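Novice: I need the structure of the sequence given here:
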Amino acid sequence: MNAYRGRFAPTPSGPLHFGSLVAALASFLDARHARGHWALRIEDIDPPRCPPGAADTILRQLEAFGLHWDGRVRYQQDRGQAYAEALKRLEARGLAYPCSCSRKQWREHPVYPGWCRDGLEEPGKPVAWRLRSDLGPRPIRWQDRLFGLQTLDPAALGDVVLKRKDDLWAYQLAVVVDDADQGITEVVRGADLLDNTPWQRQLQHALGLPEPRYLHLPLILGDDGQKLSKQNLAPPLPATEPEARPLLHRALVALDQAPPAELASAPATEQLAWAIAHWDPTRLLAELERPLRDTAV
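Specialist: Model (predicted):
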C-alpha cells in the first residue's frame, strides 16, 4: 500500500441505504484504485441517535457488498480523551469558548451571532463549546477534486459547536481529530458536507494538523427531489451478498462508471474488481449538471 489513506465514517443511527452505499463505494474505489488504505470509522458520538445493534448491521451490510476495510474498526465513543485534549488546546489559544445561548434565543439570526464570545450571557446555565470562526485564516480556500476551487468564509457560517450542552462531543471536532490521528489523506463524501469543510480547515490549522484532500460527491435524490436519508425513510440495504449484487451495479451506474450490463448479476467481488480497475472520478463531472436520482429505491 502507498501513502493514500481514505475512510468511510457512517453514523450508526440506522442501517445504510442506497445513498450511503454510493458514498461508501466511491470512497472504497478511490482508495483501492490508488492501492491505498481504506479505514472504517463508526461515528457514534451521539448515543441517543444510535440504536443498539445499528453499528453491527452496518458492518454486515458493507461485508455483503464486498466493501472490506483495512485494520480495526474505530469507534468514536472511545475517543473522548483525545477530543478533550484538542478542545483544551483551542481554549488556551482563545479559539474556543463556552456558550450558554439556546437556539430559541437566536432564532431570528441566520447563524449564531457570537454573543458569548466575550463572556457568558447567562452564567450558571449549561454551556456548549463553540469555535471562534472569526479568528484564524479566512476565507478558507481549497481545491475540491470534483467541484474545483472553493472559497467560503467560516464567519459567515457562524461559530460551530464543538461540544454540546449535554456533554456530548460534536461532529466537527471529532472528525478533524480522528482524521488526523488515523493519517487520513483523502476524504470522499457527499456534497451535503461541502460547507462543513471551512470549519474543519480552521480546526486543522488551529491544531497544527494535516489537511486532507476532499472529493465531494453529487447526492443521490429520491423521486421527490430530496436527498436519500434515514430521516426520509430510505429503504435499508440488504445484508446478504446475492441480494447486494444488483444494488452494487446500480451504485456503479449512479457514479457514472458505466459498468457492463452483464455484471449486474455477477458476484460482488467480480463487480468490484472491474470497478477498481476502471474507477474514474472525473466521470462524475457530468453529474454536476443533473441531480443523481435512484428511482428504484
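
Novice: use CA for all of it now, contacts and neighbours both
Specialist: OK.

Novice: So which residues of the chain form strands?
Specialist: Taking DSSP state E as the criterion, the chain carries its strands at 5-8, 37-42, 74-75, 96-99, 128-131, 140-144, 148-152, 161-163, 186-190, 213-217, 220-221, 292-293.

Novice: Second input sequence below; structure requested for side-by-side comparison:
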Amino acid sequence: MTKSVQPNEMPPYRGRFAPSPSGPLHFGSLIAAVGSYLQAKSNQGKWLVRIEDIDPPREVPGASDLILKTLTSYGLHWDEPIIYQSQRSDAYEAALNQLDLDQRLYHCICTRKMIQSAGGIYQGSCREKERRDNRNSEDESALRFINSTPTLSFIDQLHGHCQMDKAFASEDFILKRRDGLYAYQLAVVVDDIEQGITEIVRGSDLLEPTVRQLALYAAMKASTPKYVHLPVAATKPNFKLSKQNGAPGLDLSNPIPTLYRAFQFLNLPVNPALLDASTEELLNWGVAHWHIQYLPKQREILFTT
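Specialist: Sure thing, here's the model as predicted:
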C-alpha cells in the first residue's frame, strides 16, 4: 500500500538523469549524472534514468545501450525501470488534448526563418490569425502553447533567485513540431510529473528553459519540482563540452580516475587515497560528503579534457 503524504510532510525524494541518445556520455554528461545521483542518494531518495529519444534525426544507433552500459560501468545504478520517451506518445497526446480543451494551444505555420527575420522571438502572429481564419492547416503547422501567464523567475537551490528575459519567458513556445515530433518542453514536463520527480538536478545550460517548463506545470495544474542547475564543463568561455562539438566519450575500462575528476569538478574534497577505491566505495564516500553548499555557484567551469 502506498503511504499517503500529509499536508506538511515532504514527499519522498525522487531525482532523475535524462540523457538524449545523440552519442556516448562525455565528461559533461557525467557531471549531471553524478550530481543528480549524489543529491538523490544523500536525501535517501530514488534515482531514475530516462532516455530522451524523441528526436530521431539527432539519435545515434546504439547510443541508448551505450549510455546505460556507461552508467553501470561508473557504478551509477538506477532504482526503477528505464523510461524511453519514444514509447510515450499516448501520454504526450493526452497532455496536448487536455491543453487544447483548456484553450491553451493553437496551430502555427510560421517558419524558423520567418521568426528570425522578425527578431528571433515569436510574436504570436498565428494566435491572432487563427481567431480570424479559424484554424491553420494541421498538416503544415506546429502546435504552440498560449503562454498567457508566463513565469518570469524562479528559485534555484544553487543560484538563488533567477530572473529570465521577459521576451523569452513570455513567448508562445512549440509543444509539437511541424514534422509531428513532440517538443522537449512538453515531453520533459509530462514525464517528470508522471514519474513524481521532486527535484531536478541538471546542467546550467538548461537554466533558461526552466521558466517555460514552470509555465507548463501551472497550465497542467501540477506541483513543481525544485531545481539545482550545476555548472557545465566548458573547453573555453561559452563553449560547453557536448556531443555536437566532439567531446570524447567516457572510458568504460577505467572509470575511477574520471569519476574522481568529476568529484573534484563538483568541489567535493576528495582524498587522493580514493583513487584506489572501487566505484561503489567512491560513490558511497561521495554520498556521505555531498552537500549543495560545496557546489561552485558558476554557470560554467573551464575544463581541459
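
Novice: export the strands of the first structure to CSV and tack on distance to Ala31 of the first structure?
Specialist: Listed next are these as CSV, based on distance: least, CA to CA, whole Å:
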stretch, distance to Ala31 of the first structure
strand 5-8, 6
strand 37-42, 6
strand 74-75, 18
strand 96-99, 34
strand 128-131, 32
strand 140-144, 17
strand 148-152, 20
strand 161-163, 29
strand 186-190, 8
strand 213-217, 12
strand 220-221, 21
strand 292-293, 22
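
Novice: Take the ones you listed and write them to a markdown table, including mean neighbour count and distance to Pro236 of the first structure.
Specialist: Below are the strands of the first structure laid out as a markdown table (neighbours: other CA atoms under 10 Å; distance: least, CA to CA, whole Å):
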| stretch | mean neighbour count | distance to Pro236 of the first structure |
| --- | --- | --- |
| strand 5-8 | 24 | 17 |
| strand 37-42 | 22 | 17 |
| strand 74-75 | 16 | 22 |
| strand 96-99 | 24 | 38 |
| strand 128-131 | 24 | 34 |
| strand 140-144 | 15 | 30 |
| strand 148-152 | 13 | 32 |
| strand 161-163 | 22 | 30 |
| strand 186-190 | 21 | 18 |
| strand 213-217 | 21 | 20 |
| strand 220-221 | 21 | 14 |
| strand 292-293 | 20 | 17 |
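
Novice: check contacts around Ile42 of the first structure.
Specialist: Residues near Ile42 of the first structure by CA atoms under 8 Å, 6 or more residues apart in numbering: Ala9, Pro10, Thr11, Pro12, Ala55, Val73, Arg74, Tyr75, Gln76.

Novice: The second structure: which residue goes with that one?
Specialist: Ile42 of the first structure maps onto Ile51 in the second structure when the alignment is built from TM-score structural alignment.

Novice: Excluding chain neighbours, what is closest to its match?
Specialist: Tyr84 (4.9 Å; CA to CA, 6 or more residues apart in numbering).

Novice: Now do the aligned residue in the first structure for the one you found against Asp46 of the first structure, distance only.
Specialist: Using TM-score structural alignment as the criterion, Tyr84 of the second structure maps onto Tyr75 of the first structure. Note on Tyr75 of the first structure: its distance to Asp46 of the first structure, by CA to CA, to the nearest Å, is 12 Å.

Novice: And Asp167 of the first structure, by the same measure?
Specialist: 10 Å.

Novice: And the match of Tyr84 of the second structure, how far from Pro12 of the first structure?
Specialist: 10 Å.

Novice: what do the two both touch?
Specialist: Ile42, Glu43, Asp44.

Novice: now, which of those sits nearest His249 of the first structure?
Specialist: Ile42 (25.1 Å; CA to CA).

Novice: For Val73 of the first structure, see how far away the closest one is.
Specialist: 7 Å.

Novice: just Asp224 of the first structure next, same as before
Specialist: Counting by CA to CA, the gap from Asp224 of the first structure to Val73 of the first structure is 35 Å.

Novice: What does Pro225 of the second structure correspond to in the first structure?
Specialist: Using TM-score structural alignment, Pro225 of the second structure lines up with Pro212 in the first structure.

Novice: Apologies, that question was intended for Ser20 of the second structure.
Specialist: Checking TM-score structural alignment: Ser20 of the second structure goes with Thr11.

Novice: Just give me the neighbour total for its match.
Specialist: By the criterion of other CA atoms under 10 Å, Thr11 of the first structure has 19 neighbours.

Novice: just checking, it touches Glu43?
Specialist: Yes: with contact defined as CA atoms under 8 Å, Thr11 of the first structure and Glu43 form a contacting pair (4.8 Å).

Novice: any idea how far the corresponding residue of the first structure for Ala273 of the second structure lies from Ala191 of the first structure?
Specialist: By TM-score structural alignment, Ala273 of the second structure lines up with Glu262 in the first structure. According to CA to CA, Glu262 of the first structure and Ala191 of the first structure sit 30 Å apart.

Novice: higher neighbour count, these two?
Specialist: Ala191 (16 against 9).

Novice: quick one: what's aligned to the more buried one in the second structure?
Specialist: Aligned partner of Ala191 of the first structure by TM-score structural alignment: Ser204.

Novice: so that match sits right up against Ala234, yeah?
Specialist: No: using CA under 8 Å, Ser204 of the second structure is not in contact with Ala234; the gap is 11.5 Å.
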